[in-house]
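Engineer: missing the sequence, but the structure's below:
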């Protein structure tokens, strides 16, 4: 296995648990209408774009009648903000960033979310200064599971796919990294851990489980 020169992080659900809060918020709003936002529905869209009004349209499909879509969207977004107050990075994230810098690795971020969302959250978490090379939904025609986001970040970093590790929490994200030819380490969160993942090189319960140096040793030893 080629020597690792870079690490590329996903954002939502990996660096911070926005996906858990979003899932819980949507599920609460669905319950008010007598519907269930299941893990199966969530798993089909997590890590990618669900398309305009997917949540609202799916609710209408489940209950068999129209809803006030703007009101539904405003309700689950407000609930997500409430649930997300005071959030911190997932365990081990900041240690991995520091270790990557100490090891002289290049650092990137590839997210299917939009840039303003990423920048706002990174600023709130105090992590924005760590990421120079960021690619988001604003930079590509197709987001994950398409590999375009990862390929753009790798181009920015000047690193070949086999020399980089992608850290992902969702099946769609892991598939995108695999399609880009990268080494894939999955770190599922509470809501993505039950979902079926495709090909990957290593699975961690959190980044606190194993030091980055050990992860790299395992990947390079494959």
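Structural biologist: Here it is on my side, so go on. These numbers come from a predicted model, not from an experiment.
Engineer: can we go C-alpha only for contacts and neighbour counts from here?
Structural biologist: Fine.
Engineer: gap between the residue nearest to residue 101 when sequence neighbours are not counted and residue 189?
Structural biologist: On the basis of CA to CA, 6 or more residues apart in numbering, the spatially nearest residue to residue 101 that is not a chain neighbour turns out to be residue 107, at 8.0 Å. Taking CA to CA, to the nearest Å as the measure, residue 107 and residue 189 are separated by 22 Å.
Engineer: give me every residue that touches residue 179.
Structural biologist: 146, 147 (CA atoms under 8 Å, 6 or more residues apart in numbering).
Engineer: give the contact list for residue 125.
Structural biologist: For residue 125, the residues meeting the contact criterion (CA under 8 Å, 6+ apart) are 88, 89.
Engineer: am I right that residue 190 is in a helix?
Structural biologist: No: counting by DSSP: H, G, I helix; E, B strand; the rest coil, residue 190 is located in no helix; its state is coil.
Engineer: where does residue 166 land in three-state SS?
Structural biologist: Remark: residue 166 carries the secondary structure label strand [criterion: three-state DSSP].
Engineer: what's the spacing between it and residue 153?
Structural biologist: Separation of residue 166 from residue 153 (CA to CA): 11 Å.
Engineer: quick one: distance of the helix or strand containing the residue nearest to residue 101 to the chain centre.
Structural biologist: When elements are assigned from DSSP states H and E, residue 107 belongs to strand 106-110. The gap between where strand 106-110 is centred and where its chain is centred comes out at 13 Å by CA atoms, centre = their mean, to the nearest Å.
Engineer: who are the packing partners of it?
Structural biologist: Contacting strand 106-110 under the criterion 3 or more CA pairs under 8 Å, 6 or more residues apart in numbering; DSSP states H and E are the following elements: strand 6-9, helix 93-102, strand 133-135, helix 148-157.
Engineer: contact partners of it?
Structural biologist: 5-11, 97, 100-101, 130-136, 149-150, 153-154, 157.
Engineer: just the buried members of those?
Structural biologist: When neighbours are counted using 16 or more other CA atoms under 10 Å, the contacts of strand 106-110 contain these buried positions: 5-11, 97, 100, 131, 133-136, 149-150, 153-154, 157.
Engineer: re earlier: how many neighbouring residues does the residue nearest to residue 101 have?
Structural biologist: Other residues near residue 107 number 23, with proximity taken as other CA atoms under 10 Å.
Engineer: for comparison:
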């Protein structure tokens, strides 16, 4: 099934940077005040969505007396304290980044990871004015692909790494191929749209996709 790919996209949450566990802990710390639990169902619906949409999902599902804006403001205050401690995995291949994070959140995550940021040829954040709609729409992937130099000849020459169902839907809608490394909480039924599903990013064989083989430190 190998296809020659000339460009490579990757979504950073939970893959290169272990931020998904930080999100979960910070979400739960807010819900604890109301005796609520950040459920598996809420997490699956919220993952990969724009900031306020994700907050609205959690607020509605938990039934807490906060607006999405209030919840998001408190959440990001907690996240900004924790992001610089996120662990990362280095991939020595050319990369571009498409992330639903707004620029301020992204910069916080990367503040102590300059060597990781240098791996990317370019980044596209969720508040980029060219991104009209958040995941699961394909906008962010199409914008990121368009910024490769030279750009891919067609979208099926782009390989995307994702960990969220909303991101998989968006990348497939863009006509791209998707390798999914899902959170263990995600129902296997929600991984079926991905071309390949892996338990760990370290098990990827990029040579199967026409890219150089890599090793992980």
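Structural biologist: That came in fine, so what should we check first? The shown structure was predicted, so the numbers you read here are calculated from the model rather than taken from an experiment.
Engineer: include distance to residue 28 of structure 1 when you put the helices and strands packed on strand 106-110 of structure 1 into CSV, please.
Structural biologist: Conversion of these to CSV gives the following (distance: least, CA to CA, whole Å):
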stretch, distance to residue 28 of structure 1
strand 6-9, 29
helix 93-102, 29
strand 133-135, 31
helix 148-157, 32
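Engineer: the longest helix seen in structure 2 against structure 1, how far on average?
Structural biologist: Among all segments of structure 2 classified by DSSP state H, the helix with the greatest residue count is helix 68-82. Compared with structure 1 after fitting, helix 68-82 of structure 2 deviates on average by 5.3 Å (mean CA distance after the TM-score superposition for structure 1).
Engineer: other SSEs contacting that helix?
Structural biologist: By contact count (3+ CA pairs under 8 Å, 6+ apart), the secondary structure elements abutting helix 68-82 of structure 2 are helix 20-31, helix 51-62, helix 103-110.
Engineer: deepest-packed of those helices, please.
Structural biologist: Ranked by average neighbour count under the criterion mean count of other CA atoms under 10 Å, the helices and strands packed on helix 68-82 of structure 2 are headed by helix 51-62 at a mean of 19.
Engineer: next one: the closest residue to residue 37 of structure 1 other than its chain neighbours from residue 202 of structure 1, what distance?
Structural biologist: Among residues not flanking residue 37 of structure 1 along the chain, residue 27 sits closest, at 5.0 Å (CA to CA, 6+ apart). Applying CA to CA, one obtains 30 Å for the distance of residue 27 of structure 1 from residue 202 of structure 1.
Engineer: same question for residue 168 of structure 1.
Structural biologist: Residue 168 of structure 1 sits at a distance of 11 Å from residue 202 of structure 1 (criterion: CA to CA).
Engineer: what residues do those two have in common as contacts?
Structural biologist: With CA under 8 Å, 6+ apart, residue 168 of structure 1 and residue 202 have common neighbours 184, 185, 186.
Engineer: can you tell me which of the residues you listed is nearest residue 81 of structure 1?
Structural biologist: The shortest gap between residue 81 of structure 1 and any of these belongs to residue 186, at 26.1 Å (CA to CA).
Engineer: list the contacts of the equivalent of that closest one over in structure 2.
Structural biologist: Alignment note (TM-score structural alignment): residue 186 of structure 1 maps to residue 180 of structure 2. Counting by CA under 8 Å, 6+ apart, residue 180 of structure 2 makes contact with 161, 162, 163, 164, 168, 191, 194, 195, 196, 197, 198.
Engineer: for burial, what's the neighbour tally of the corresponding residue of structure 2 for residue 165 of structure 1?
Structural biologist: Using TM-score structural alignment to pair residues, one finds that residue 165 of structure 1 aligns to residue 159 in structure 2. By other CA under 10 Å, the residues close to residue 159 of structure 2 number 25.
Engineer: just to check, residue 159 of structure 2 is in contact with residue 4?
Structural biologist: No: taking contact to mean CA atoms under 8 Å, the distance of 9.9 Å between residue 159 of structure 2 and residue 4 leaves them out of contact.
Engineer: circling back to that earlier point, what sits in contact with each of residue 166 and residue 153 of structure 1?
Structural biologist: Contact criterion CA under 8 Å, 6+ apart; residues shared by residue 166 of structure 1 and residue 153: residue 8.
Engineer: next, the buried residues of stretch 68-75 of structure 1.
Structural biologist: For stretch 68-75 of structure 1, a neighbour-count test (16+ other CA under 10 Å) marks 69, 72, 73 as buried.
Engineer: and stretch 79-90 of structure 1, by the same measure?
Structural biologist: Neighbour-count burial for stretch 79-90 of structure 1 [16+ other CA under 10 Å]: 79, 80, 83, 84, 89, 90.
Engineer: any chance of these in CSV, plus distance to residue 122 of structure 1?
Structural biologist: Formatted as CSV, the buried residues of stretch 79-90 of structure 1 follow (distance: CA to CA, whole Å):
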residue, distance to residue 122 of structure 1
79, 20
80, 17
83, 17
84, 14
89, 10
90, 13
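Engineer: before we move on, the earlier item: out of the helices and strands packed on helix 68-82 of structure 2, which is closest to residue 174 of structure 2?
Structural biologist: helix 51-62 (20.9 Å).
Engineer: and the angle for that closest one with helix 68-82?
Structural biologist: Computed with axes from the mean of the first three to the mean of the last three CA atoms, to 10 degrees, the direction of helix 51-62 of structure 2 lies at 110 degrees from that of helix 68-82.
Engineer: what's helix 51-62 of structure 2 packed up against?
Structural biologist: Counting contacts by 3+ CA pairs under 8 Å, 6+ apart, the secondary-structure elements packed against helix 51-62 of structure 2 are helix 40-46, helix 68-82.
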